[in-house]
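A.B. asks: predicted model and sequence follow; I will ask about them next.
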Amino acid sequence: MEKNRSADRVNKVADPMLRRIEEIDHRIEELAKDQGRCTSKIFSSRPPFVNNVMSTPAPKGFKMPLVPQYDGTTDPVDHLATFRTMMLLHGASDGFLCRAFPTTLTGAARDWYSRIKPDSISNFDDLGDDLVRHFMSSRRPRKTTASLMALQQEDNKSLKIFVSRFNREALQVPNLDPSVVANALLAGAKSNDFWRAVVRRNPHSLADLMVGAEEYISVEERSPVRNKSLPMVSPRP
């Protein structure tokens, strides 16, 4: 048993990324000492995690994945999701997520971490919530049903291009109601024939709606003469 523990300690020291995690745990304290009493009032001299988090070991054979650095200028939710997914794939526990997360921070995000109250973080969800609150202004505007209703097919753009654009926007709207999204698509398209084809299909999901739209477009593209005669007016539900 003692031999196994010794081997684990050797492996831990040998991994540069794990060494970096250990160094970060002490970096704030060193900065405070170097900068003097004034700096110690600004930066915490101890890590923000409780003892059981700090004692969480790295998974056996763990190698830190390459996670993009976060500086506070982009959406913090995206960074949290990327970090969590990559770390969980490598078998990291919740406590180790906390310990490893500071290695992905730089700039303003590093400053934010340095100012967290010591012994105040006991799990990764709390750490993530704190990050999101602090960098709320950097979050991407979330798409809504109203933004879908505002989409319109441009006169010089094909139905295929409009449907593709609509689908990209719709995928960013959470908890979409199929009837609402169908109405939004039909309101934005300019073909009455397309409107009738979608209504006949009565789609029950966004995926079903897109399949129906692709089928109509496929038929339309194979009938160029017919397409020229199609009236292009705003449909009425």
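C.D. replies: Looks like it arrived, so ask away. Numbering: from 1, shown residues only.
A.B. asks: when you work out contacts or count neighbours from here on, use the C-alpha atoms and nothing else.
C.D. replies: OK.
A.B. asks: elements contacting the longest helix along the chain?
C.D. replies: Of all the segments assigned as helix in the chain under DSSP state H, the longest by residue count is helix 16-35. If contacts are counted by 3 or more CA pairs under 8 Å, 6 or more residues apart in numbering; DSSP states H and E, helix 16-35 sits against helix 2-14, helix 37-42.
A.B. asks: buried set for the shortest one?
C.D. replies: If you call a residue buried by 16 or more other CA atoms under 10 Å, then helix 37-42 has these buried ones: Ser40.
A.B. asks: now do the contacts for Ser45.
C.D. replies: Contacts here follow CA atoms under 8 Å, 6 or more residues apart in numbering; on that basis Ser45 touches 28-30, 32, 118.
A.B. asks: tell me the SS of Lys157?
C.D. replies: Secondary structure state of Lys157, per DSSP: H, G, I helix; E, B strand; the rest coil, is coil.
A.B. asks: tally up the residues packed near it, please.
C.D. replies: Taking other CA atoms under 10 Å as the neighbour definition, Lys157 ends up with a count of 9.
A.B. asks: and stretch 128-146, end to end?
C.D. replies: From its first residue to its last, stretch 128-146 covers 29 Å (CA to CA, to the nearest Å).
A.B. asks: ok now it, how far from the chain's centre?
C.D. replies: Per CA atoms, centre = their mean, to the nearest Å, the displacement of stretch 128-146 from the mean C-alpha position of its chain is 10 Å.
A.B. asks: now the helices for the chain?
C.D. replies: 2-14, 16-35, 37-42, 51-54, 76-89, 94-100, 107-114, 124-134, 145-149, 159-170, 178-188, 192-201, 206-221, 224-228.
A.B. asks: put this next to the previous one:
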Amino acid sequence: MGKGHLIMAWEMTLAQISKSPFVRRINKARLPYWFSQPTFSLYNGSTNPVEHVSHFSQKMAVHIGNEALMCEVFPSSLGLMAMRWFDALQEGSIWSFRELTRVFGARFVMCSRVPKPLGSLLSMVMRERETLNTYLDRYWEMYNEIDGDFEDVAVRIFKVWLLTEHELRKSLTMKPSHSMRQLMDRIDKYKRVEENQTQGKGNAKALLEKRDSRGGGYYNNQPRRDVPNQTSSAGAQVINSLFKEPIYQILEKIKK
């Protein structure tokens, strides 16, 4: 492409951007002199557009009655990809904030998050050698994608899928948690224990390496641990047996 074509393309882009998709009534409206624009999370086209509009409306709650202001500020909450969509809107095609959010939702509707079913938590088994912190990240990520109030069920399921030999599972069996807050307090305690143990093992390993380098002792970098294991085949049998039953029966077992 020659220099002339590039200049022409640039001028056409500027001309398109300079055209407002809002009707004259909105374009001519003046911003309140006391208006201070909130900080928005920019929409990048990869999340639910309804959630973005809700977040924007909450930030602009005190100005919700000023439709022109809502329309003019909304583009400030859009990221690069969404701004391309906004700049391409037909001139004078938007006459209200409701219409703006309608076309916005229609364009990015495929980005809406599909809620996960409650049964998704039944697959969140703690893996062999997985740290409590890593397991928590996976478990809460899945829990946050489930719509509905299932806090009590989530608390029970969390204990069921911990490794049999895990100290936290033993503690929850002896004294169950009855709320998410109680469970999180117990988890925090065992996370600190796990972190201290990991740090202690690192210090002990460094000490052994130092002694071995001086010829003062025998160092084995793969110590044996004679602890009971949950084999992957056993875990698979449990999962398979669970999913052969309806979920309401599974939840009744968990409650017991």
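C.D. replies: Sure thing, it's come through. Everything numeric here is computed off the predicted structure, so don't read it as measured data.
A.B. asks: quick one: TM-score?
C.D. replies: After superposition, the two chains reach a TM-score (TM-score structural alignment, normalised by the length of structure 1) of 0.55; 192 aligned residues with a CA RMSD of 4.5 Å.
A.B. asks: before we move on, back to that, among the contacts of Ser45 of structure 1, which two are most distant?
C.D. replies: Distances among the contacts of Ser45 of structure 1 were taken as CA to CA; the most separated pair is Glu30 and Pro118, at 15.1 Å.
A.B. asks: can you put the helices and strands packed on helix 16-35 of structure 1 in CSV and add distance to Ser179 of structure 1?
C.D. replies: Conversion of the helices and strands packed on helix 16-35 of structure 1 to CSV gives the following (distance: least, CA to CA, whole Å):
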stretch, distance to Ser179 of structure 1
helix 2-14, 55
helix 37-42, 53
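A.B. asks: of those helices, which is nearest Ser223 of structure 1?
C.D. replies: That would be, of those and by CA to CA, helix 2-14, which comes in at 65.8 Å.
A.B. asks: just the buried positions in the closest one, please.
C.D. replies: Under the neighbour-count rule (16+ other CA under 10 Å), helix 2-14 of structure 1 has 8, 12 buried.
A.B. asks: separation between the alignment partner in structure 1 of Leu132 of structure 2 and Gln172 of structure 1?
C.D. replies: Matched across to structure 1, Leu132 of structure 2 falls on Leu159, judged by TM-score structural alignment. With the distance defined as CA to CA, Leu159 of structure 1 ends up 20 Å from Gln172 of structure 1.
A.B. asks: please apply the same query to Ala14 of structure 1.
C.D. replies: Plainly put, Ala14 of structure 1 is 43 Å away from Gln172 of structure 1 if you go by CA to CA.
A.B. asks: ok, Leu18 of structure 1 next?
C.D. replies: Leu18 of structure 1 sits 36 Å away from Gln172 of structure 1, taking CA to CA as the criterion.
A.B. asks: same question for Lys160 of structure 1.
C.D. replies: For Lys160 of structure 1, the distance to Gln172 of structure 1 under the criterion CA to CA works out to 19 Å.
A.B. asks: and for Trp195 of structure 1?
C.D. replies: Following CA to CA, the distance that separates Trp195 of structure 1 from Gln172 of structure 1 is 23 Å.
A.B. asks: these two: which is more packed in?
C.D. replies: When Trp195 of structure 1 and Gln172 are compared for neighbours, Trp195 comes out ahead with 21 against 13, by other CA under 10 Å.
A.B. asks: pretty sure that one contacts Val233?
C.D. replies: No: because the distance of 10.6 Å does not satisfy CA atoms under 8 Å, Trp195 of structure 1 is recorded as not touching Val233.
A.B. asks: nearest residue to the middle of structure 1?
C.D. replies: The structure's structure 1 has its C-alpha centroid closest to Asp78; by CA atoms, centre = their mean the separation is 2.6 Å.
A.B. asks: so what's Pro57 of structure 1 up against?
C.D. replies: With contacts taken as CA under 8 Å, 6+ apart, Pro57 of structure 1 has the following neighbours: Phe96.
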